[in-house]
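K.L.:
Starting from these lines, generate the structure:
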Amino acid sequence: MRDNLRPSLVFIVLAIAVLIVAPLVILIVPLMAVETLYFDHNNIVLITPKRNFILLTAAFLGVILALFLLSWKRNKATYALAILLVIASGVAAYLSPKSYIAIQEEGLKIKGYNHLTTYKWSDMIGILYEFSETEPANYTFSLKNGEKVHLVENGQIGSGERGIILSLARQHNIDYTEKESASE
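P.N.:
So this is what the prediction gives:
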């Protein structure tokens, strides 16, 4: 029976298998990767940015598209395009755990794909915590140089972490304000 399988059927089955497994991997791997790779005892909270999930989703979509492309037609051009899609997917999957946001005892660290920005508590003049019943809460860190850093709460910051941030703000004489934002 195995000899009777058409290659297009094999590629479709593989694409469907990847499609079934992908959501679970996309939800778990970015969190585990950031928590494992960037663990530090000084972290109050380690936030996985939404772009990590988006990149991993794009990686899986590239693999699925390559498999469907190969199920549709197999010639030199489609093989070349499928290889390029898989390589691009590999790059996206490699970059997906490369960014994080860490709130630490020393300050705030924001790591992008190729840069790390550190803001010390002594560089901050205010922290605004805006919350709403319908929207995720936002933190706005105001710096002495006029720059503002916005963080959207994504469930990784609980009331305990918020309390530690408040105590660090008080310890460093930073104005901390909590306000309910207007619901639309």
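
K.L.:
From now on I want contacts and neighbour counts done on CA atoms only, so please keep to that.
P.N.:
Noted.

K.L.:
What about Tyr119, how many residues nearby?
P.N.:
Here the number of neighbours of Tyr119 (other C-alpha atoms under 10 Å) works out to 16.

K.L.:
and it, that one's in a strand?
P.N.:
Yes: assessed by DSSP: H, G, I helix; E, B strand; the rest coil, Tyr119 belongs to a strand.

K.L.:
Contacts only, for the closest residue to it other than its chain neighbours.
P.N.:
Leaving aside its chain neighbours, Tyr119 sits nearest to Leu108 (5.0 Å; criterion: C-alpha to C-alpha, 6 or more residues apart in numbering). The contact partners of Leu108, taken as C-alpha atoms under 8 Å, 6 or more residues apart in numbering, are 101-102, 118-121.

K.L.:
switch the cut-off to 7 Å
P.N.:
Counting by C-alpha atoms under 7 Å, 6 or more residues apart in numbering, Leu108 makes contact with 102, 118-120.

K.L.:
Export those residues to a markdown table and append columns for distance to Val29.
P.N.:
Listed next are those as a markdown table, based on distance: C-alpha to C-alpha, whole Å:
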| residue | distance to Val29 |
| --- | --- |
| Ala102 | 18 |
| Thr118 | 25 |
| Tyr119 | 27 |
| Lys120 | 29 |
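
K.L.:
Between those, identify the one with the most neighbours.
P.N.:
Ala102 (21 neighbours).

K.L.:
Need the three-state assignment for that residue.
P.N.:
strand.

K.L.:
Hmm, Asn43 and it touching each other?
P.N.:
Yes: at 6.2 Å, Ala102 counts as touching Asn43 under the criterion of C-alpha atoms under 7 Å.

K.L.:
shared neighbours, the two?
P.N.:
By C-alpha under 7 Å, 6+ apart, no residue touches both Ala102 and Asn43.

K.L.:
now for the biggest helix by length in the chain, which elements pack on it?
P.N.:
Counting residues, the longest helix in the chain under DSSP state H turns out to be helix 7-37. Helix 7-37 is packed against helix 50-72, with contacts defined by 3 or more C-alpha pairs under 7 Å, 6 or more residues apart in numbering; DSSP states H and E.

K.L.:
Let's see this one next, to set against the first:
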Amino acid sequence: MFKNFSLSLFFSMAAVTVVIFAPFLMMFHPIFHMEFFSYDEVTSLFIPNPVNLRLVLIACLVLVVMLGILAYKRDKIMYATSALLLVATIGIAYLSTQNYLMISQEQIERHHFFNEQQYRWDELDEVVFEYVVGSNKGDYTFTAKTGERFVIDEKEVHSTGKSQIYHLARENDISYTEREKSK
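P.N.:
Here you go, the predicted structure:
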């Protein structure tokens, strides 16, 4: 009964396996990201961006689609399509490692996909935390002495990050203001 090897069954079971293990990948991705990223744990705070979890989910879904295509039909066009989907999966998985915020004693660094913003604390002039009363919707606006600004959503920073931003701003004589967001 099970003497013949079936590629369709193999690819179907591989797709089911990816579906089963995708939640675990999403759960452990931030831990792996923090463990394998090189930074000084004593003086720095590394915060992966929440969008990374969605990117891992999308990569898993693209992989499931690729395996489903291979389970359904195998010819040159399907192999080429599967190869493109595999490259897309690897690319999306790579992008999930490129979104983070690092707050250290020397600087604040934010990577969002291919956009990198990095400011030393002595280059900053003001930090403003604007919030909406009764919700967790707020954002940090960092203003450099050159007038440049960058904004970080409160969703990207957990309580330890908020505390560290406040203390490092005070430590470096940077104006820190908390105010209600105007509607």
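
K.L.:
how big is the angle separating the longest helix of structure 1 from strand 100-104?
P.N.:
Helix 7-37 of structure 1 runs at 20 degrees relative to strand 100-104, counting by axes from the mean of the first three to the mean of the last three C-alpha atoms, to 10 degrees.

K.L.:
mean distance, helix 7-37 of structure 1 to its aligned residues in structure 2?
P.N.:
Compared with structure 2 after fitting, helix 7-37 of structure 1 deviates on average by 2.3 Å (mean C-alpha distance after the TM-score superposition for structure 1).

K.L.:
what element comes up after that helix heading to the C-terminus?
P.N.:
Per DSSP states H and E, the first helix or strand lying C-terminal to helix 7-37 of structure 1 is strand 43-47.

K.L.:
quick one, that next one and helix 7-37 angle?
P.N.:
160 degrees.

K.L.:
Number of residues surrounding the nearest residue to Tyr100 of structure 2 once chain neighbours are set aside?
P.N.:
The spatially closest residue to Tyr100 of structure 2, leaving aside those adjacent along the chain, is Pro48, at 4.3 Å (C-alpha to C-alpha, 6+ apart). By other C-alpha under 10 Å, 23 other residues sit near Pro48 of structure 2.

K.L.:
Kindly report the same for Ser175 of structure 2.
P.N.:
14.

K.L.:
Could you say which helix or strand holds the closest residue to it other than its chain neighbours?
P.N.:
By the measure of C-alpha to C-alpha, 6+ apart, the closest residue to Ser175 of structure 2 outside its immediate chain neighbours is Glu126, 4.7 Å from it. Assigned by DSSP H and E, Glu126 of structure 2 belongs to strand 124-131.

K.L.:
mean offset of that strand relative to structure 1 (after superposition)
P.N.:
Mean for strand 124-131 of structure 2 is 1.6 Å (mean C-alpha distance after the TM-score superposition for structure 1).

K.L.:
Can you name every helix or strand that that strand contacts?
P.N.:
Against strand 124-131 of structure 2 (3+ C-alpha pairs under 7 Å, 6+ apart) you get strand 138-144, strand 175-180.

K.L.:
Turn those into CSV, columns for distance to Phe2 of structure 2.
P.N.:
Converted to CSV, these look like this (distance: least, C-alpha to C-alpha, whole Å):
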stretch, distance to Phe2 of structure 2
strand 138-144, 59
strand 175-180, 67
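
K.L.:
So what touches the strand holding Glu126 of structure 2?
P.N.:
With C-alpha under 7 Å, 6+ apart, strand 124-131 of structure 2 has contacts from 137-145, 174-181.

K.L.:
so Ser167 of structure 1 sits in a strand?
P.N.:
No: going by three-state DSSP, the assignment for Ser167 of structure 1 is helix, not a strand.

K.L.:
Report how many residues lie close to it.
P.N.:
Ser167 of structure 1, neighbours per other C-alpha under 10 Å, totals 14.

K.L.:
what's the distance between it and Lys148 of structure 1?
P.N.:
For Ser167 of structure 1, the distance to Lys148 of structure 1 (C-alpha to C-alpha, to the nearest Å) stands at 20 Å.

K.L.:
Repeat that for Glu180 of structure 1.
P.N.:
Distance from Glu180 of structure 1 to Lys148 of structure 1, by C-alpha to C-alpha: 19 Å.

K.L.:
With neighbour numbers in mind, choose between those two.
P.N.:
Using other C-alpha under 10 Å, the more surrounded residue of Glu180 of structure 1 and Lys148 is Lys148, with 15 against 11.

K.L.:
I am finished for the moment; much appreciated.
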